[in-house]
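Novice: Quick one, structure for this:
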Amino acid sequence: MANHTATDTGTDLLTRKQTKVSRLGRKVYRYRWYYLMMLPGLLYFLIYHYLPMAGVVIAFKDFNLSDGIFYSPWVGLKHFEEIFTTPDIYRTIRNTLIISLYRIIFGMLPDLLLAIILNEIRVRWFKRTVQTITYGPYFLSWVIVYALTFSFLAPESGLVNTLLRSMGYDPIDFLTNQEYFRTILVASDVWKSTGFGAVIYLASLATINPQLYEAAVVDGAGRWRQLWHITLPGIRNVFILLLILRIGHIMDAGFDQVYIFLNARVYETGDIIDTWVFRRGLENLEFSLATAVGFFKGVVGLVLVIGANKLAKRFGGSGIW
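Specialist: Here you go, the predicted model:
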């Protein structure tokens, strides 16, 4: 009798599993075109983001090109110890964190403000024109942005210094001055990316139910109260999501921009982890050290994302997961 009951139970479990597999197969077939559209993106992340993670093993090896990854000797945590015994590393970490925080503090609010302003504009052609003009710089490379910045701030021929000389002031060498370097970085980043950030918020604003605004008008709420009680709460989750993503990249600080703008006279305030790794890893061929720094950055970014996500949920946000 017991054997018969066990057999029935096993049969029921097998039947339930087969039913679940059948349902899963039907769902996959029903949404097959959606999965097909997802396939290129999934392959991109698999090939260029997940498979290269296997190379992190060289952070624990004394890697050299002649021996390759598999035959290079293991050295344990040697390269991680070398990171924190290098005199320049603390300066680069400090610069990285400061520049990243400046980007978060001064880079997110302009996106939100521009989106709210564009959302309040009722003249469509003017709204589209402003949106196109502000969105355009996002497609420019940092090389072009630096060329434009140089044309404004060059010590001899720059527009700003030309105006200063015309007013009787001495020209200022902005691009090689440590006091102005971070300001120039953040200002150029805001100019370049504000339009793109506003598009994300505009998409979020479009999902707010228009009946909420109609009900607010009936209750006598003005535009400011509608903004405070409907618009801002409606895009709060998107703001928190973007904030968490930026916190996860706080150890990056924008290598491509900093590398192009950087020069030897502003290393003290502008040299970040990625530019330091570029010099040590590629120029000096210290691949293991560069990989160890990348591994360290990844761990820090993971911890920050998890922590920020938990804080967002604790204070009523949706978080990432």
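
Novice: Every contact and neighbour count from this point should use C-alpha atoms.
Specialist: OK.

Novice: can you pull the buried residues of stretch 184-196?
Specialist: By neighbour count on 16 or more other Cα atoms under 10 Å, the buried set for stretch 184-196 is I184, L185, V186, S188, D189, V190, W191, K192, S193, T194, G195, F196.

Novice: Give me the neighbour count for the closest residue to the third one other than its chain neighbours.
Specialist: Nearest residue to V186 in three dimensions, chain neighbours excluded: R103, at 6.0 Å (Cα to Cα, 6 or more residues apart in numbering). Other residues near R103 number 21, with proximity taken as other Cα atoms under 10 Å.

Novice: and the closest residue to V277 other than its chain neighbours, what element?
Specialist: Of all residues not flanking V277 in the chain, A290 sits nearest, at 5.4 Å (Cα to Cα, 6+ apart). Assessed by DSSP states H and E, A290 sits inside helix 287-314.

Novice: same question, V186
Specialist: Going by DSSP H and E, V186 is part of helix 178-205.

Novice: Buried residues, whatever helix or strand comes next after that helix. List them.
Specialist: Per DSSP H and E, the first helix or strand lying C-terminal to helix 178-205 is helix 210-218. Of the residues in helix 210-218, Y213, A216 count as buried by neighbour count, 16+ other Cα under 10 Å.

Novice: what does stretch 97-116 give?
Specialist: Within stretch 97-116, the residues that count as buried by 16+ other Cα under 10 Å are 97-104, 107-112, 114-116.

Novice: Next, count neighbours for the nearest residue to F255 once chain neighbours are set aside.
Specialist: The spatially closest residue to F255, leaving aside those adjacent along the chain, is D274, at 5.9 Å (Cα to Cα, 6+ apart). When neighbours are defined as other Cα under 10 Å, D274 has 25 of them.

Novice: Distance check, D274 against E120.
Specialist: From D274 across to E120, the span is 40 Å (Cα to Cα, to the nearest Å).

Novice: By residue count, tell me the biggest helix in this structure.
Specialist: The helix that spans the most residues within the chain, counting by DSSP state H, is helix 89-120.

Novice: before we move on, back to that, now the angle from the helix holding V186 to helix 89-120?
Specialist: With axes from the mean of the first three to the mean of the last three Cα atoms, to 10 degrees as the basis, helix 178-205 and helix 89-120 are set at 40 degrees to each other.

Novice: The structure of the following sequence is requested for comparison with the preceding one:
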Amino acid sequence: MKFLDLAKVYIRSGAGGAGCVSFRREKFVEFGGPDGGDGGRGGDVWAEAVEGLNTLIDFRYQQHFFARNGQPGMGRQRTGKDGDDIVLRVPVGTEILDEDEETVIADLTEVGQRVLLAKGGNGGFGNVHFKTATNRAPRRANPGQPEVERTIWLRLKLIADVGLLGLPNAGKSTFLAATSNARPKIADYPFTTLHPNLGVVGVDGTEFVVADIPGLIEGAHEGRGLGDQFLGHVERCAVLLHLVDGTSENVVADWQTIIDELEAYGGDLADKPRLTALNKIDALDADERKAKAKALKKVAGEVMLLSGVSGEGLTEVLRRLRQVIRSERGGDEVEDGPWRP
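Specialist: Predicted structure coming up:
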């Protein structure tokens, strides 16, 4: 399944059916009179967050969603049939934006949340509603209300507990593969990861969700590399795990590059709880580990050591992440089992 986190959608609710102008005419019935029915109501357009989806790929192949119009009224005071509603089934974590891509209409963060995007028009009154003592044969009826048509954007922000950050080839995908059942693509060249990946990580009987996004490079906020378009997927995380490549010649510069991009991205991302870890320590000797960890601590504070290949330090990092998640979201958030996309 391909990953898609932004889609443009055109929606239109149904128009209300027109009222009917009709008169009762039956043989041997002395008193007739108006009997035109009302028009049916037009269908609504809804959006609903559902289980089992983690991409907006369905909206790449269908962008137009039109609800049915209400049927016109009929004689014998018969009301027209209401138009059927349309429900856009979206993944949990989907933001619905107006056409300007800035105004947030709704943010669906829980399964079952629904939002009305376009309300269907009411049906018009038939001529039976206009009968009075002085106007016993009205020849007028109301038209139905018009439809509502609009353009919206769907933007998916994955819901995870931990977000992985780092330069390309910092070992984020290796970390995810070593700690979960996820199988992201791993290779010895940068930008191996082209779209976010989710993995359920377990430690000491508890589970939480980790999101791996493509690596950032200097100038990502200006569109360089893959840009910062995927940073939205870690906005909802409780904690960020910043992986620094231990085999790099200047680990401090690598760390600072990511911090600068977070600050340039804006919002509260740079202020989120962040854990810094020196990765790939299996390729370093004892002196190199000590020197690089000391240099990194001067700018980042607490620094943990790990290796996604050998597994060294992984359990300690996961336990530390679990503690931060508990403090940010409460103890029950992690104890209830894995999040299911």
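
Novice: TM-score of the superposition?
Specialist: After superposition, the two chains reach a TM-score of 0.23 (TM-score structural alignment, normalised by the length of the first structure), with 122 aligned residues with a Cα RMSD of 6.4 Å.

Novice: Count the neighbours of the residue nearest to V277 of the first structure for me.
Specialist: As a burial measure, A290 of the first structure scores 25 neighbours (other Cα under 10 Å).

Novice: State the distance from it to F45 of the first structure.
Specialist: Going from A290 of the first structure to F45 of the first structure by Cα to Cα gives 22 Å.

Novice: which element follows the helix or strand W125 of the first structure falls within toward the C-terminus?
Specialist: Secondary structure assignment for W125 of the first structure, by DSSP H and E: helix 124-135. Going down the chain from helix 124-135 of the first structure, the next helix or strand is helix 142-153, by DSSP H and E.

Novice: What strand or helix carries L242 of the first structure?
Specialist: Using DSSP H and E, L242 of the first structure maps to helix 236-248.

Novice: Correction: the previous question concerned R60 of the second structure.
Specialist: Assigned by DSSP H and E, R60 of the second structure falls within helix 58-61.

Novice: Name the residues of the helix or strand following that helix that are buried.
Specialist: Counting by DSSP H and E, the next helix or strand C-terminal to helix 58-61 of the second structure is strand 64-66. By 16+ other Cα under 10 Å, the buried positions in strand 64-66 of the second structure come out as F66.

Novice: name the helices or strands packed onto strand 64-66 of the second structure?
Specialist: strand 6-12 (3 or more Cα pairs under 8 Å, 6 or more residues apart in numbering; DSSP states H and E).

Novice: tell me which strands and helices the strand it packs on is in contact with?
Specialist: The elements that strand 6-12 of the second structure packs onto, with contact taken as 3+ Cα pairs under 8 Å, 6+ apart, are helix 58-61, strand 64-66, strand 149-156.

Novice: Could you list the buried residues of the longest one?
Specialist: For strand 149-156 of the second structure, the neighbour count (16+ other Cα under 10 Å) marks I152, W153, L154, R155, L156 as buried.

Novice: these two touch, right, A115 of the first structure and A198?
Specialist: Yes: under the criterion of Cα atoms under 8 Å, A115 of the first structure makes contact with A198 at 4.7 Å.

Novice: Can you give me the distance of H79 of the first structure to F296 of the first structure?
Specialist: Applying Cα to Cα, the value for H79 of the first structure to F296 of the first structure is 11 Å.

Novice: So for the two, which residue has more residues nearby?
Specialist: Set side by side, H79 of the first structure and F296 show more neighbours around H79, with 22 against 16, by other Cα under 10 Å.

Novice: what about the spatially closest residue to that one that is not a sequence neighbour, neighbour count?
Specialist: Using Cα to Cα, 6+ apart and skipping residues adjacent in sequence, the residue nearest H79 of the first structure is L289, 5.4 Å away. Neighbour count for L289 of the first structure, taken as other Cα under 10 Å: 25.

Novice: wait, L289 of the first structure sits on K78?
Specialist: No: counting by Cα under 8 Å, K78 is not a contact partner of L289 of the first structure; they are 9.1 Å apart.

Novice: Tell me if V252 of the second structure really is in a helix.
Specialist: Yes: judged by DSSP: H, G, I helix; E, B strand; the rest coil, V252 of the second structure forms part of a helix.

Novice: what about it, distance to L241 of the second structure?
Specialist: Counting by Cα to Cα, the gap from V252 of the second structure to L241 of the second structure is 16 Å.

Novice: Give me the more crowded residue out of those two.
Specialist: For the pair V252 of the second structure and L241, the greater number of neighbours falls to L241 (22 against 18), based on other Cα under 10 Å.

Novice: residues touching the more buried one, list them.
Specialist: Residues near L241 of the second structure by Cα atoms under 8 Å, 6 or more residues apart in numbering: V162, G163, L164, L165, R274, L275, T276, A277.

Novice: Just among the residues you listed, which is most surrounded?
Specialist: Counting by other Cα under 10 Å, top hit in the contacts of L241 of the second structure: L165 with 29 neighbours.

Novice: excluding its backbone neighbours, what's nearest it?
Specialist: Nearest to L165 of the second structure is H242, by Cα to Cα, 6+ apart, at 4.7 Å.
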